[in-house]
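Q: how does the following fold in three dimensions:
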Amino acid sequence: MKATWNGVVIAESDDTVLLEGNHYFPEASLKREYTSFSNHRSSCPWKGQARWLSLFVNGEMLNDAVWYYPEPTDAAQEIAGRMAFGQGVTVA
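A: The predicted model follows:
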């Protein structure tokens, strides 16, 4: 699987976890040179609190495009150490 945005591969791995329609990539597969800090947080009743990152590629910013659960609940341990993508990032 590849996650791409603005013509650049952001993450690539054959080891993703599909959960609620989202592919969670291993954290190590994320190309950190394309990420930027975000203050955004969200909460899921069964997965826990998510933190977000923005993407900065070819001079363009995509806010809050990557999320992860730094301390997922026991029920969501399969996504520990993994990141998912949204908001216009193509995963295929």
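
Q: from here on, just use CA atoms for contacts and neighbour counts.
A: OK.

Q: hang on, Gln87 packs against Leu55?
A: No - counting by Cα atoms under 8 Å, Gln87 does not reach Leu55; the two are 10.5 Å apart.

Q: the two: who's more crowded?
A: Taking other Cα atoms under 10 Å, Gln87 and Leu55 do not tie; Leu55 has more neighbours (23 against 11).

Q: ok, now which ones touch the more buried one?
A: 34-36, 61-66 (Cα atoms under 8 Å, 6 or more residues apart in numbering).

Q: next one: Ala75
A: Going by Cα under 8 Å, 6+ apart, Ala75 touches 46-47.

Q: please provide the structure for the following sequence as well, for comparison with the first:
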Amino acid sequence: MKAIWNNAVLAESDDTVVVENNHYFPADSLNREYFEDSIAGTTCPWKGRASYYSVRVDGELNKDAAWYYPEPKEAAQQIKGRVAFWKGVQVTS
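A: Alright, predicted model coming up:
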């Protein structure tokens, strides 16, 4: 699987975990040059507190386009250390 935005490959792995129709990529599969920490956060009742990354490619910013759960709840342990995407990031095989 590949996560692509603005013609850049943000992440690539054949080891994704699908939860709620989102592919969670291993953190070590990210091309870190495109990622910036975000102050955004949300809470999911069964997964826990999510943190976000913004993505910057060729000077264009996609704010809060990736999220992860630093300490997922017990029911979501399979996504610990993984990152998912939205906001126009294409996830394709």
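
Q: ok so, going back, shared neighbours, Gln87 and Leu55 of the first structure?
A: Counting by Cα under 8 Å, 6+ apart, the contacts common to Gln87 of the first structure and Leu55 are 62, 64-65.

Q: how much does the helix or strand hosting Ala84 of the second structure stray from the first structure?
A: Element membership of Ala84 of the second structure [criterion: DSSP states H and E] is strand 82-85. With the two structures superposed, strand 82-85 of the second structure lies on average 0.3 Å from its match in the first structure, counting by mean Cα distance after the TM-score superposition for the first structure.

Q: how about Lys63 of the second structure, what's its match in the first structure?
A: In the first structure, the residue matched to Lys63 of the second structure (TM-score structural alignment) is Asn63.

Q: who are the packing partners of the helix or strand where that match lies?
A: Assessed by DSSP H and E, Asn63 of the first structure sits inside strand 60-68. Packing partners of strand 60-68 of the first structure (3 or more Cα pairs under 8 Å, 6 or more residues apart in numbering; DSSP states H and E): strand 35-44, strand 48-57, strand 82-85.

Q: tell me if Arg75 of the first structure really is in a strand.
A: One correction, residue 75 of the first structure is Ala, not Arg. No - per DSSP: H, G, I helix; E, B strand; the rest coil, Ala75 of the first structure lies outside any strand segment and is helix.

Q: for Lys2 of the second structure, give its distance to Thr42 of the second structure.
A: Counting by Cα to Cα, to the nearest Å, the separation of Lys2 of the second structure from Thr42 of the second structure is 25 Å.

Q: who has more neighbours out of the two?
A: Lys2 (21 against 11).
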